[in-house]
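S.K.: for reference, the sequence and a predicted model appear below.
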Amino acid sequence: MTAIAEAPVTTVVTPVAKKLPVSLTVVTVLLGALFLLAPRHGTAVFRLDDGTTWVKIPAQSVPADVVLVVSFIVMALLAVWAWIAAVRRVPAGAWTPIVFAVLAVFAFVTWAAAGANGQVPVVSMLYGAISLAVPLAFGALGGVIGERAGVVNVAIEGQLLLGAFLGAVFGTLGHSPLIGLFGAIIGGVLVAFVLAAFAIKYLVEQVIVGVVLNVLVSGLTTFLFTILLVPNASTLNNTPQFGKIKIPLLSEIPVIGPVLFNQNLIVYLLYIAVPVVAFGLYRTRWGLRLRAVGEYPRAADTVGIKVNPTRFWNVLLAGALAGIGGAYFTLVSVPQFNRDMTNGAGFIALAAVIFGRWDPVRATLAALLFGFATNLQNTFSAIGTPVPGEFLLMLPYVVTLIAVVGFVGQIRGPAASGKPYIKS
C-alpha cells in the first residue's frame, strides 16, 4: 500500500496584545511617581450638593494619603491583570480600562485638592464637563456617520466653526435661538457638501480636502468676523441663548439630576441623537446600507445600492450633526461669535471617533472623557490647587493622546473609508 503523506499542520500564533497592559503600567508608574515626589497631605473635600435639589447631601471629606495608596494598589493590580490576560491571550474585559480610568481620575483629583482652600464642586465639575463635551459629541457623531459611509471627515473643525458663525448670525437676525440652530445646521451641511463633492464626485484625496476646508473656513470666518460682525455687533452678532429646561422629578435626583436633567435644548437633542444614530446604524435598513457602502462598496453595488449617492447624502447628514455641535458655541456657551472659537474641538472629536471605534455610543463616551479633562482646568483653578496652569492647558490633549495611542489597541476602521468608489 502506498502511504498517503499527511498535510503539514500550520499553527497560527496570535501575537500578545501589549498595548493595554503597557499603557496601564506607564500611567500607574507616572501617578505613583507624582504622589511620591510631590506628596499632598490632609483631606480633600468633595461638595456633592449644589443647593438645587430637595435632598441635601453634606460635603464628604476623604483622607488623601489613604485614597492615594489604595488607588495606587488597585491600579497596579489592574495593570498586573492586564498583563496576565495578554500573556494568556484572553480579553482583559472592557471593565478593566474603565475602572482604571475612574480610579486614576479620582486619585489625581484627590491629590490636587488635598489641603486646598476650597471644596471640589462635583456637580459643577460634571456639568461643565458635559457642556464642553456636547460639541465634541455632535462632531464625533458626524465623524462616525461619515467614516461608516466611507468618507474620512477631517473637516469636523470647519463644520463646527461655520456652524457657530451662521448660528450667531441667523440667531441675531431672527431674534431666536431656534433660527440660529437652523443656520448652524446649514453651516455644517455647506462644509460637508464641499467635502462630499470633491471626495466623491471628483475623487480628490479626502484627508487633504478636509484639511484645506478647515483652513478655508477659519480664514473665511475670520475675514467676515472682521469686516461684518465687529462693526455690526449689535445687529449681526448678539444672538439670544437657549435657556435651561428643568425636567420635573428627574432634576431633583442628587448629583446627577442637576447635571443631566437641568440642561438646554441642544443637550437634550444629544440625548436623542445618540440612541437614534446607534439604533439606526445597527438595526435599520438605512444603517445596513450605510455600513455596506463603507465596508464593501462593490458588493453593495451588485445588490442595487447606489454607493456614491448613499455616501453623498450621509456625509451631508454628518455635517448637519456637526453643525448642531457648532451651534452650542454661540447659542449656549457665549452669545457672540469670536474668531476660531472652536479651538481645535473638531480634531478632538475626530480622536473621539477613533477612540470610540467608530461606534456612536463609545464615541460619545470618549467625548465626555475629553470634556471632563478640559474642565479640570476650571475646577482646579477655582479651588486653588498647586497644579501649574500650563499643565492644565495641555491636559485635554495629553488625555487624548494617551487614550488614542495607549488604550485603543490595534483596531481597524471601516474597510473602504477614504477610498473613492469608481463604478466599473
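M.R.: Yep, that arrived.
S.K.: only C-alpha atoms for contact and neighbour calcs from this point on.
M.R.: Will do.
S.K.: is it true that residue 110 touches residue 44?
M.R.: Yes - look at residue 110 against residue 44 with Cα atoms under 8 Å: they come within range, at 5.7 Å.
S.K.: okay, and the common contacts of those two?
M.R.: By Cα atoms under 8 Å, 6 or more residues apart in numbering, residue 110 and residue 44 have these common neighbours: residue 64.
S.K.: and residue 91, helix, strand or coil?
M.R.: coil (DSSP: H, G, I helix; E, B strand; the rest coil).
S.K.: so how far is residue 85 from it?
M.R.: 6 Å (Cα to Cα, to the nearest Å).
S.K.: those two: who's more crowded?
M.R.: residue 85 (18 against 12; other Cα atoms under 10 Å).
S.K.: can I assume the more buried one sits in a strand?
M.R.: No - counting by three-state DSSP, residue 85 falls outside a strand, being helix.
S.K.: run a quick neighbour tally on the closest residue in space to it that isn't next to it in sequence.
M.R.: Sequence neighbours aside, residue 92 is the residue nearest to residue 85 in space, at 5.3 Å (criterion: Cα to Cα, 6 or more residues apart in numbering). When neighbours are defined as other Cα under 10 Å, residue 92 has 19 of them.
S.K.: take the one below as the second:
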Amino acid sequence: MSTVTAPQPAPTAQAPVGPAVQARIAWRGPVLYLVVALISLVFFSLLTPGEDTTRFMVSTRDDFVEIAPFAVPSRATALVLSVVALALALWATRLTTQRRKVPTWVPILFGGLVLLAFLVWVMAGNTNALPLTILLTGALTLSVPLIFGSLAGLLCERSGIINIAIEGQLLGGAFLAVVVASLTDNPYAGLVAAPVAGALVGAVLVLFAVRYRIDQIIVGVVLNVLVVGVTNYLFSTVLTQNPQSLNSPPRLPTLPIPVLSQIPVIGPVLFDHSLIVYLMYVAVAVLQVMVFRSRWGLRMRAVGEHPKAADTVGIKVNLTRVRNSILGGAVAGLGGAALVSAGLAFTKELTSGKGYIALAAMILGRWSPKGALAASLLFGFADSLRQVLNNLGSPVPSQFLAMLPYLATIFAVAGLVGRVRAPAAEGIPYVK
C-alpha cells in the first residue's frame, strides 16, 4: 500500500542578517563629569592650605535639638569629596561605554559632592561659620518666583502657546500686589490681586497669538517691554509721589507648621514660611497630577502635540489655549507676589530677568512640574549662595558671585538638558 506525502513548501530565501546598528554613544555627560571632578580635585582640595578649617552651622535656636557649630579640616574634607566625585564620574563613564543608562541619582549625588567641596574651599580659613540652614532656606525662598514662572510657561506651552512674556507677568503681578497691599494695608489682598495682573498679560498674549496669529515670540518680547515701560512710568510718577500710601506693603506673616518647623535643618527650610510658599507646594503637586493623570491634562497635551487630532475628537483647540494661557498668566502673577512677599517696596525692573530664568527652568525640567521645581531650586540656590558668601566674605570676587545665577542657567541649559523635545505644535497657530 503506497502512502501519499503532502507536497512540502518551497524553502524561502532568508535575507542575510547583518550586524545590529548600535546607537551612537553620547560622550557629553561623562566628559562633563570628568572635567568638573578634576577641577574640584585640583582647585578645591590640592590648592587649599592644609592648616585651614571650615566651620558650618546647621541648627537654629527653635529646633528640638540644637547642634553646635562644628569645624572640619578644609583640605582633607575637600579631597575626600572630590575623590568620591571622581569615582562617580569614572563609573558613569564606564556605564556610558557599555551603553547602559546612568542612574538618576548619580548626577544628583555628583553635584552635591562637588558643591560641598566648593563650600569647604570657599570658606576655608574664614572665622565665620557657613549657615547651611540659612543658605537652604534662602534657596527655597528665592526659587519660589521662578517655580511659579516656570509653571506658567508649562501651562502655556503644553497647550501650544510660547510664553516669552513670563517676565512681564511676574513684574505686573509684583506691581499690583504692592499697590493693593499698600492701599488696603493687607498683604493677603495683594496676594489675591497679583494673579489678576498676570492673567491680563496672558490674555493679551493669547489674543494676538490665537485671533490674529502673530508670531508668539515677538508678542511675548513686546509685552515684556510694554509692562516694563508702564510700571516704570507709574513708579516714577505715582508711586514716587506717594510712597507711604502706594509703595509700602506689609509683610506676609510667617506661618510655621507646628512640630514640623522645629525639626533640625528640615523644619526651618521647608515648614517655616509664609502662605505663598505653601501655595507653591500645592501648585506643583496639583499640576503634576493634573497634567499627567487627568482628562484635562490629556486634552491639554493633545492640543499641544497634535491639535488637528484633538479637534477631530471634539476638543476645542483655541479655547483650550486661551484658558491655559490666562491660567498660566495668573500663576506667574503669584510669582510676582512672591517677589515682594517680604514687604519689599516696588522698584524699577524688579524682576531682573527672572522671567527668562524661569523659562530656562521650564526647559531644563522638560515641561514637567516636578522637573521645573528641581531646576528652579538649582537657580535659587545659586542666588542664595551669592548672597550668603557676600555677607560672610569670600575669596571669590563679588562680580563673579553676582554672575552665579546666570552662569548656573547657561551651564544647566547647555550641559544638562541634552536632547529635549518641545510640544510638537508649540508656536503654530491652529486654523480649522
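M.R.: Structure received. All values reported here derive from a predicted model rather than from experimental measurement.
S.K.: got a TM-score for the two of them?
M.R.: Remark: TM-score between the superposed chains equals 0.96 [TM-score structural alignment, normalised by the length of structure 1]; 422 aligned residues with a Cα RMSD of 1.7 Å.
S.K.: any idea how far whatever residue of structure 1 lines up with residue 26 of structure 2 is from residue 356 of structure 1?
M.R.: Residue 26 of structure 2 maps onto residue 17 in structure 1 when the alignment is built from TM-score structural alignment. Distance of residue 17 of structure 1 to residue 356 of structure 1, given as Cα to Cα: 19 Å.
S.K.: show me what contacts the residue nearest the centre of structure 1?
M.R.: In structure 1, the residue lying closest to the centroid (Cα atoms, centre = their mean) is residue 367, at 2.0 Å. When contacts are counted by Cα under 8 Å, 6+ apart, residue 367 of structure 1 is found next to 133, 134, 136, 137, 140, 348, 349, 352.
S.K.: one more pass at 10 Å, please.
M.R.: 129-130, 132-141, 348-353, 355-356, 361, 373, 400 (Cα atoms under 10 Å, 6 or more residues apart in numbering).
S.K.: what do you get for residue 254 of structure 2?
M.R.: 271, 272, 273, 274, 275, 276, 277, 342.
S.K.: so which of the residues you listed sit within strands?
M.R.: 272, 273 (DSSP state E).
S.K.: tell me which two of the contacts of residue 254 of structure 2 sit farthest apart.
M.R.: 271 and 342 (16.4 Å; Cα to Cα).
S.K.: with neighbour numbers in mind, choose between the two.
M.R.: residue 271 (21 against 16).
S.K.: counterpart of that one in structure 1?
M.R.: Alignment note: residue 271 of structure 2 maps to residue 261 in structure 1; criterion TM-score structural alignment.
S.K.: how about the strands of the stretch 151-300 of structure 1, start to end?
M.R.: 245-246, 262-263 (DSSP state E, counting those that start in this stretch).
S.K.: tabulate those strands (CSV), appending mean neighbour count and distance to residue 315 of structure 1.
M.R.: What follows is the strands of the stretch 151-300 of structure 1, written out as CSV (neighbours: other Cα atoms under 10 Å; distance: least, Cα to Cα, whole Å):
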stretch, mean neighbour count, distance to residue 315 of structure 1
strand 245-246, 14, 31
strand 262-263, 22, 29
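S.K.: roughly how far apart are residue 20 of structure 2 and residue 95 of structure 2?
M.R.: Counting by Cα to Cα - residue 20 of structure 2 and residue 95 of structure 2 are separated by 20 Å.
S.K.: related to what we said a few turns ago, and which of the contacts of residue 254 of structure 2 is nearest to residue 216 of structure 2?
M.R.: Using Cα to Cα, the contacts of residue 254 of structure 2 come closest to residue 216 of structure 2 at residue 276, 29.8 Å.
S.K.: let me know how buried that closest one is, in neighbour terms.
M.R.: Neighbours of residue 276 of structure 2 using other Cα under 10 Å come to 21.
S.K.: residue in structure 2 matching residue 138 of structure 1?
M.R.: In structure 2, residue 138 of structure 1 lands on residue 148 (TM-score structural alignment).
S.K.: just the helices in the stretch 151-300 of structure 1 please.
M.R.: Remark: helices assigned in the stretch 151-300 of structure 1 by DSSP state H, counting those that start in this stretch are 156-174, 177-196, 206-224, 233-236, 256-260, 265-283, 285-295, 297-302.
S.K.: just the residues contacting the third one, thanks.
M.R.: So that's helix 206-224 of structure 1. Under Cα under 10 Å, 6+ apart, the answer for helix 206-224 of structure 1 is 151-162, 164-166, 191-192, 194-196, 198-200, 225-230, 337-342, 346, 417-420.
S.K.: one step back: residue 17 and residue 356 of structure 1: which is more packed in?
M.R.: Between residue 17 of structure 1 and residue 356, counted using other Cα under 10 Å, residue 356 has the larger neighbour count: 22 against 18.
S.K.: tell me the residue in structure 2 aligned with the more buried one.
M.R.: Match for residue 356 of structure 1 (TM-score structural alignment): residue 365.
S.K.: which residues touch that match?
M.R.: Applying Cα under 10 Å, 6+ apart, the residues contacting residue 365 of structure 2 are 150, 154, 359, 371, 372, 373, 374, 375, 376, 413, 417, 420.
S.K.: the aligned residue in structure 1 for residue 40 of structure 2: neighbour count?
M.R.: The equivalent of residue 40 of structure 2 in structure 1 is residue 31 (alignment by TM-score structural alignment). By other Cα under 10 Å, 19 other residues sit near residue 31 of structure 1.
S.K.: host element of residue 31 of structure 1?
M.R.: helix 19-37 (DSSP states H and E).
S.K.: indicate which one of the strands of the stretch 151-300 of structure 1 is closest to residue 35 of structure 1.
M.R.: Across the strands of the stretch 151-300 of structure 1 (criterion: Cα to Cα), the nearest stretch is strand 262-263, sitting at 36.6 Å.
S.K.: surely residue 46 of structure 1 is within a helix?
M.R.: No - applying three-state DSSP, one finds residue 46 of structure 1 to be strand, outside a helix.
S.K.: I'd say it and residue 112 touch.
M.R.: No - here residue 46 of structure 1 does not reach residue 112: they are 12.0 Å apart, not a contact under Cα atoms under 10 Å.
S.K.: confirm for me that residue 151 of structure 2 is in contact with residue 358.
M.R.: Yes - look at residue 151 of structure 2 against residue 358 with Cα under 10 Å: they come within range, at 8.5 Å.
S.K.: what about the lengthiest helix in structure 1, how far off from structure 2?
M.R.: Of all the segments of type helix in structure 1, defined by DSSP state H, the longest one is helix 122-148. Relative to the matching residues in structure 2, helix 122-148 of structure 1 has an average distance of 0.9 Å after the fit, by mean Cα distance after the TM-score superposition for structure 1.
S.K.: now the angle from that helix to helix 265-283?
M.R.: 40 degrees (axes from the mean of the first three to the mean of the last three Cα atoms, to 10 degrees).
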